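Asker: Take this sequence and fold it.
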Amino acid sequence: MKIYGVTGWKNAGKTGLMERLVNEICARGISVSTVKHAHHSFDVDHPGKDSHRHRIAGAREVLLASRHRVALMQELRDDPEPPLSDLLARLSPVDLVLIEGYKRDSHPKVEAHRAETGNPLIAPGDPTIRAVASDTPLTLDRPVFDLDDTAAIADFILSEVGL
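Answerer: From the prediction side, this is the model:
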């Protein structure tokens, strides 16, 4: 599996770019999975549902399955967050895994940047960021794309990973 990341500060446009990239790349006949890092507590389950009751009762893993999808919820309890490499190893094989977040990991990335956030660029100090997708023109030592030019960003990523 090839991997490529989309990173950036909060409200930089990462999720919208990820969504558009998945759509664009899948439309080209390439299979894609995603990994999204969350810095906050999150829950994909709902109180009162059977699977939630299993987890609250103490189950370490709850696998929920239907003819439409399968979801595996794993409770870390007091264990540390698994590294990205361990999470990638759990995925079924696909052509490309797009990773949102994980800005400190060593995989290649595109940085999403919106000027209105006032955040500095990460790219100048991070060689793993191979390009920047921005809503404002920038002069950098690597490619800069318009944040909304999904096709060009997809072309760049696919070229980078050899797909």
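
Asker: okay, CA-based contacts and neighbour counts for the rest of this
Answerer: Will do.

Asker: Give me the three-state assignment for residue 35.
Answerer: strand (DSSP: H, G, I helix; E, B strand; the rest coil).

Asker: residues contacting residue 113?
Answerer: Residue 113 makes contact with 8, 9, 12, 13, 121, 132, 133, 134, 135, 147 under the criterion CA atoms under 8 Å, 6 or more residues apart in numbering.

Asker: this one next, for a side-by-side:
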Amino acid sequence: MLSPPVLGFAATSGTGKTSLLTKLIPLLKAQNLRIGVIKHSHHDFEIDQPDKDSFKLRKAGATPVMLVSRYRRAVISELPPAIDISLSEQLAAFPSSGLDLILVEGFRHESYPKIELCRPSLGKPMLYPSDPSIIAIASDQALSTPPNLPQLDLNDPQAITAFIIDTFLKNQRD
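Answerer: As a prediction, this is how the structure comes out:
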């Protein structure tokens, strides 16, 4: 089976990547698309709690640990310290069967199709000049960008959804 297309959302922290994704996902699902998400975090995190059995089993040295209920499943795997994680490794481990699209938040320095989010008021440099894998820019202001780089309104999730379906996914099928 073919892997689903992967589309990233890249920007500096605080630009609104997660906020946008939480608006796009329901709109994409309303078009009968099955969506998965990979979110890159630069911080350590715990998804289980110290008083829970899964936490105790992992701290005892088991990896991975799978926690399952009739409602959801979580797999917790410990990664070696100071390992550089790559998107390709995470995609290989991602349960993508039955998905139509995988959205990625982060991994902005890797080469894969991405929409760059931009808020000029934040004063951050644009990514597209040095990243040829950026296929569009979503901004809250009009920008002077190359004519072959579509500009989307960051505050119009319906328009971004239309771009994903009518341009990105269509191009993936062609």
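
Asker: Among the contacts of residue 113 of structure 1, name the buried ones.
Answerer: 8, 9, 12, 13, 121, 132, 133, 134, 135, 147 (16 or more other CA atoms under 10 Å).

Asker: got the residues you listed as JSON lines, with distance to residue 84 of structure 1 columns?
Answerer: As requested, those are exported to JSON lines (distance: CA to CA, whole Å):
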{"residue": "8", "distance to residue 84 of structure 1": "17"}
{"residue": "9", "distance to residue 84 of structure 1": "19"}
{"residue": "12", "distance to residue 84 of structure 1": "22"}
{"residue": "13", "distance to residue 84 of structure 1": "22"}
{"residue": "121", "distance to residue 84 of structure 1": "23"}
{"residue": "132", "distance to residue 84 of structure 1": "22"}
{"residue": "133", "distance to residue 84 of structure 1": "23"}
{"residue": "134", "distance to residue 84 of structure 1": "26"}
{"residue": "135", "distance to residue 84 of structure 1": "29"}
{"residue": "147", "distance to residue 84 of structure 1": "26"}
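
Asker: Now, these that are in strands?
Answerer: Among those, DSSP state E puts 132, 133, 134 in strands.

Asker: and the first one, what pairs with it in structure 2?
Answerer: So that's residue 132 of structure 1. In structure 2, the residue matched to residue 132 of structure 1 (TM-score structural alignment) is residue 137.

Asker: didn't that match look like it was pressed against residue 120?
Answerer: No: taking CA atoms under 8 Å as the definition, residue 137 of structure 2 is not a contact partner of residue 120, at 11.9 Å.

Asker: how about the longest helix along structure 2, which residues of structure 1 does it hit?
Answerer: Longest helix in structure 2, counting residues (DSSP state H): helix 17-29. Per TM-score structural alignment, the counterpart of helix 17-29 of structure 2 in structure 1 is residues 14-26.

Asker: quick one: buried residues of that stretch?
Answerer: Quick answer for stretch 14-26 of structure 1 (16+ other CA under 10 Å): 14, 15, 17, 18, 20, 21, 22, 24, 25.

Asker: Quick one: the residues you listed as a markdown table, columns for distance to residue 74 of structure 1 too.
Answerer: Formatted as a markdown table, the buried residues of stretch 14-26 of structure 1 follow (distance: CA to CA, whole Å):
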| residue | distance to residue 74 of structure 1 |
| --- | --- |
| 14 | 25 |
| 15 | 24 |
| 17 | 28 |
| 18 | 24 |
| 20 | 28 |
| 21 | 28 |
| 22 | 25 |
| 24 | 31 |
| 25 | 29 |
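
Asker: Out of those, which two sit at the greatest distance?
Answerer: Between any two of the buried residues of stretch 14-26 of structure 1, the greatest separation by CA to CA is 16.0 Å, found for 14 and 25.

Asker: Cool, thanks, signing off.
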